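Q: My questions concern the predicted model and sequence given below.
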Amino acid sequence: MSNAIEVRGVTKRFGRQTAVDNVSLSVPAGCVFALLGENGAGKSTLIRMLLGLATPDAGELQVLGRSSTADGEMIRRQVGYVSERPTLYDWMTAAEIGWFTAGFYGDGFESNYRQLLASFQVPADRKIAHMSKGMRAKVVLSLALAHRPPLLVMDEPTSGLDTLVRREFLESMVDQAASGRTVLLSSHQIGEVERVADWVAIMHEGRLLELSRLDQMKATTRAWTVTMEGAASAPPPMGGAVLAHSRHGRQWQLLVRDADLDVDATTAQLMDRSGVVAVDSHTPSLEEIFVARIGPDGSPPPASEPEPMPTPWEDERLQQL
């Protein structure tokens, strides 16, 4: 199976509001796939449809080769799920909630669960009610992994956790992908995502704005700062697609996508232009790319749109031509 998840032309509306707007993407098996977007971008709605908990108004979703619409219950049995606000029985101990959950799965669940608790240093005899938020999160992650699912779905799993617990969660994601499992991570913690993600998708107001391997996204994007003699009314012409631009006094800041961009040659060309006094550039962080695509005020900035990047199945097809 080359793709753990496939989403094609999916739309979901709630009354007059479109939560997911004609989204198509695929998640290659064995990777950490990050789904980024501000609150209300449609991430959680898309995840609910993937798990068969909501029905799309249009389009198709497949998880682990099964239809999310027709086989939702079977998908949920195969997937490990960690939500932002998991519900646990506070009166149970960590061991008891594992015993209880084991009844929904096959042999080996409880022993796997206890091994995971031990690896996370969670006391099996402590009641959930007496645990910190970070320890409760580790119990939830252990429950999600104990049946050894091929796909782990995490919806804002590190929200509100302290730094050390977040680090453990990130390390566990990398370990899961290294073992051949797929991790779908929905988050707004962009700095953390950048440390672990193989693929990144950016959503805004239900639409998919970006879909790319993270290393490719960063390798083909450049942040430029051009200082002018005076306050120029327009930014200097740039090769490639300008994703965003803004002016601060005499400086223009631009984010440009161009896979074939020669940085040295472009710098020299800009310095030769009348009125340009300094040019600086660097490889942008994922957060810089995210803000450029979404906009600092939550709306996409005016900019020339790049050519749409191929989805993973299109990328494979192009390589065969």
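A: Okay, I see it. Just so it is clear, the structure is predicted and the values come from calculations on it, not from any experiment.

Q: going forward, measure contacts and count neighbours with C-alpha atoms only.
A: Will do.

Q: quick one: furthest residue from the center of this structure?
A: What lies farthest from the middle of the chain is Ser274; by CA atoms, centre = their mean that is 42.0 Å.

Q: Reduced to three states, what does it come out as?
A: coil (DSSP: H, G, I helix; E, B strand; the rest coil).

Q: Spell out, range by range, the helices that occur in the stretch 101-250 of the chain.
A: 109-119, 133-145, 163-178, 190-196, 214-219 (DSSP state H, counting those that start in this stretch).

Q: between those, which gets nearest to Asp264?
A: Counting by CA to CA, Asp264 lies closest to helix 214-219 out of the helices of the stretch 101-250 of the chain; the figure is 15.3 Å.

Q: So which bits of that closest one are buried?
A: Within helix 214-219, the residues that count as buried by 16 or more other CA atoms under 10 Å are Leu214, Met217, Lys218.

Q: CSV please, covering these and showing distance to Arg167.
A: CSV is the format used below for the buried residues of helix 214-219 (distance: CA to CA, whole Å):
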residue, distance to Arg167
Leu214, 20
Met217, 24
Lys218, 23
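
Q: and which of these is nearest to Gly108?
A: Nearest to Gly108 among the buried residues of helix 214-219, with distances taken as CA to CA, is Leu214, at 36.0 Å.

Q: dropping in the other structure now:
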Amino acid sequence: MMNAVISTDQLTMRFRGCDALMGLNLNVRPGTVFALLGENGAGKTTLIRILTGFQKPTSGSARVCEFNPLTQPLEVRRRVGYVSDNPTLYDWMSVGQIGWFTASFYPDGFLQNYRESILRYEIPEDRKIRVLSKGQRAKVALSLALAHDPELLILDEPTSGLDPMVRREFLESMIGRAASGRTVFLSSHQISEVERVADTIGILHNGAMQACESLNDLKGSMTELTISMDDSLVTLPELPVPAVAMLEEHRGRQRQVIVRNFEPSMISAIEEAPGVVAVRMRSMTLEEIFIAHTRRGFGDRSSPPGPMFDLADGGEPNGGSSGDAVIASGESR
């Protein structure tokens, strides 16, 4: 995508004994809140370090705001605001001093924007950084990150350890950010928070992107089926096209199957299959979808990297099989 704010091409990062990223392809459109979900160790922070020019990838490439963060890091940082889960601030400075100091690296208008933000958050400029609460420090870090009005705001677990009210204020401000045409890239494993603010969702597991599409499309395309059989050894019938069985678990005579592109009209065709006693379907929450994509077997590292994930068209996850979970044969993608 020519106008992608973030784009990666077969991005790979290998450390000794660890593949942090495996051929990652990603496009993030402008004016959206993109949420990257993943467990600790999934590769989220490694990706962010590459996007901000602090980590050289093993192979592949990335572009941020149409610049290469490896060869043009200053151009990228001029256009990006970044807030981590534990912002590094000079504790001996006051709130006002750190704004004045940071303003020296940016064009005119930075300090005025910073002061307006601090005033809005009701944090006194003469208060020392070292005496601020974690929530206040997060607000100072966000004010610093936004004062130059960046095209892209990157948040790496920004609400970790914050109280619920501060988290809500912090995240809801991101919606207004995207509404103004700017882009927010939010890395988190807090599913409920992400669901309130994100336009699009990417699920990263074991260094590979398992799903990447709009929140509504992702939730609308996933269904959990509970199929009761008259014999625990009976083979599960094939699903009608275009439904695809992504993950299957056996529980005695019941099969729990996570299915993509399932329609209620398909239930009758399954019920008519030999050995089927009853079929129940249920929509899945984002948390359940996330768990399904990150369970053993679903995101097997041995699976080859998937195709380009384009937020305009959505993507399909890779599959694998191991442990108690069984990927439906022939449906691994």
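A: Received, thanks. Keep in mind the model is a prediction, meaning the values are calculated, not measured.

Q: Can you calculate the TM-score here?
A: For these two chains in superposition, a TM-score of 0.88 is obtained (TM-score structural alignment, normalised by the length of structure 1); 307 aligned residues with a CA RMSD of 2.3 Å.

Q: Of the helices of the stretch 101-250 of structure 1, which stretch is the most buried?
A: helix 133-145 (a mean of 22; mean count of other CA atoms under 10 Å).

Q: what about that one, how far off from structure 2?
A: Following the fit onto structure 2, the mean deviation recorded for helix 133-145 of structure 1 is 0.8 Å by mean CA distance after the TM-score superposition for structure 1.

Q: That helix packs against which elements?
A: strand 79-82, helix 94-102, helix 109-119 (3 or more CA pairs under 8 Å, 6 or more residues apart in numbering; DSSP states H and E).

Q: Counting neighbours, what do you get for Asp163 of structure 2?
A: 11 (other CA atoms under 10 Å).

Q: ugh, wrong one, Thr183 of structure 2
A: Neighbour tally, Thr183 of structure 2, other CA under 10 Å: 26.

Q: Would you map the strands across the stretch 151-300 of structure 2?
A: Using DSSP state E, counting those that start in this stretch, the strands of the stretch 151-300 of structure 2 run over residues 152-156, 183-188, 200-205, 208-214, 222-229, 244-251, 254-260, 276-283.

Q: now the last one against strand 222-229, angle please.
A: Meaning strand 276-283 of structure 2. Orientation check (axes from the mean of the first three to the mean of the last three CA atoms, to 10 degrees): strand 276-283 of structure 2 against strand 222-229 gives 160 degrees.

Q: in what helix or strand does the residue most central in space within structure 1 lie?
A: Central residue check for structure 1 by CA atoms, centre = their mean: the C-alpha nearest the mean position is that of Ala34, 1.9 Å away. Here Ala34 of structure 1 is covered by strand 32-36, with elements defined by DSSP states H and E.

Q: helices or strands next to that strand in the packing?
A: helix 163-178, strand 182-187, helix 190-196, strand 199-204.

Q: next one: it to chain centre, how far?
A: 2 Å (CA atoms, centre = their mean, to the nearest Å).

Q: Equivalent analysis for stretch 160-176 of structure 1, please.
A: The chain centre lies 15 Å from the centre of stretch 160-176 of structure 1; the measure is CA atoms, centre = their mean.

Q: rewinding a little: in CSV: the helices and strands packed on strand 32-36 of structure 1, plus distance to Gly9 of structure 1.
A: Rendered in CSV, the data for these read as follows (distance: least, CA to CA, whole Å):
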stretch, distance to Gly9 of structure 1
helix 163-178, 27
strand 182-187, 19
helix 190-196, 26
strand 199-204, 14
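
Q: between those, which gets nearest to Pro150 of structure 1?
A: Nearest of those to Pro150 of structure 1, taken as CA to CA: strand 182-187 at 6.2 Å.

Q: so how far does the closest one sit from its counterpart in structure 2?
A: With mean CA distance after the TM-score superposition for structure 1, strand 182-187 of structure 1 averages 0.6 Å from its match.

Q: what does that strand rub up against?
A: Here strand 182-187 of structure 1 makes contact (CA atoms under 8 Å, 6 or more residues apart in numbering) with 4, 27-37, 43-44, 150-157, 173, 176-177, 193.

Q: From the contact counts, what lies against the helix or strand that contains Met13 of structure 2?
A: When elements are assigned from DSSP H and E, Met13 of structure 2 belongs to strand 6-15. Strand 6-15 of structure 2 is packed against strand 18-28, strand 59-64, with contacts defined by 3+ CA pairs under 8 Å, 6+ apart.

Q: among those, which is nearest Pro240 of structure 2?
A: Comparing these by CA to CA, strand 18-28 comes nearest, at 30.2 Å.

Q: Just the buried positions in the closest one, please.
A: Going by 16+ other CA under 10 Å, strand 18-28 of structure 2 has these buried residues: Asp19, Ala20, Leu21, Met22, Gly23, Leu24, Asn25, Leu26, Asn27, Val28.

Q: Tell me who's in contact with the third one.
A: With contacts defined as CA under 8 Å, 6+ apart, Leu21 of structure 2 is in contact with Leu11, Thr12, Met13, Arg14, Gly43, Thr46, Leu47, Asn206, Gly207, Ala208.

Q: possible to save these as CSV with neighbour count and distance to Asp199 of structure 2?
A: Formatted as CSV, these follow (neighbours: other CA atoms under 10 Å; distance: CA to CA, whole Å):
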residue, neighbour count, distance to Asp199 of structure 2
Leu11, 22, 23
Thr12, 22, 26
Met13, 23, 27
Arg14, 14, 30
Gly43, 21, 21
Thr46, 18, 23
Leu47, 22, 20
Asn206, 22, 23
Gly207, 28, 22
Ala208, 28, 21
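
Q: What is the most widely separated pair among the residues you listed?
A: Counting by CA to CA, the most remote pair of the contacts of Leu21 of structure 2 is Leu11 and Asn206, 13.6 Å apart.

Q: re earlier: who wins for proximity to Asn113 of structure 2 among the strands of the stretch 151-300 of structure 2?
A: Here strand 152-156 is closest among the strands of the stretch 151-300 of structure 2 (CA to CA), at 15.7 Å.

Q: Please name whichever of the strands of the stretch 151-300 of structure 2 is nearest to Gly314 of structure 2.
A: Per CA to CA, nearest to Gly314 of structure 2 of those: strand 208-214, 4.3 Å.

Q: and Arg213 of structure 1, what is it in contact with?
A: Counted by CA under 8 Å, 6+ apart, Arg213 of structure 1 has contacts Asp198, Trp199, Val200.

Q: Many thanks, I have nothing further to ask.
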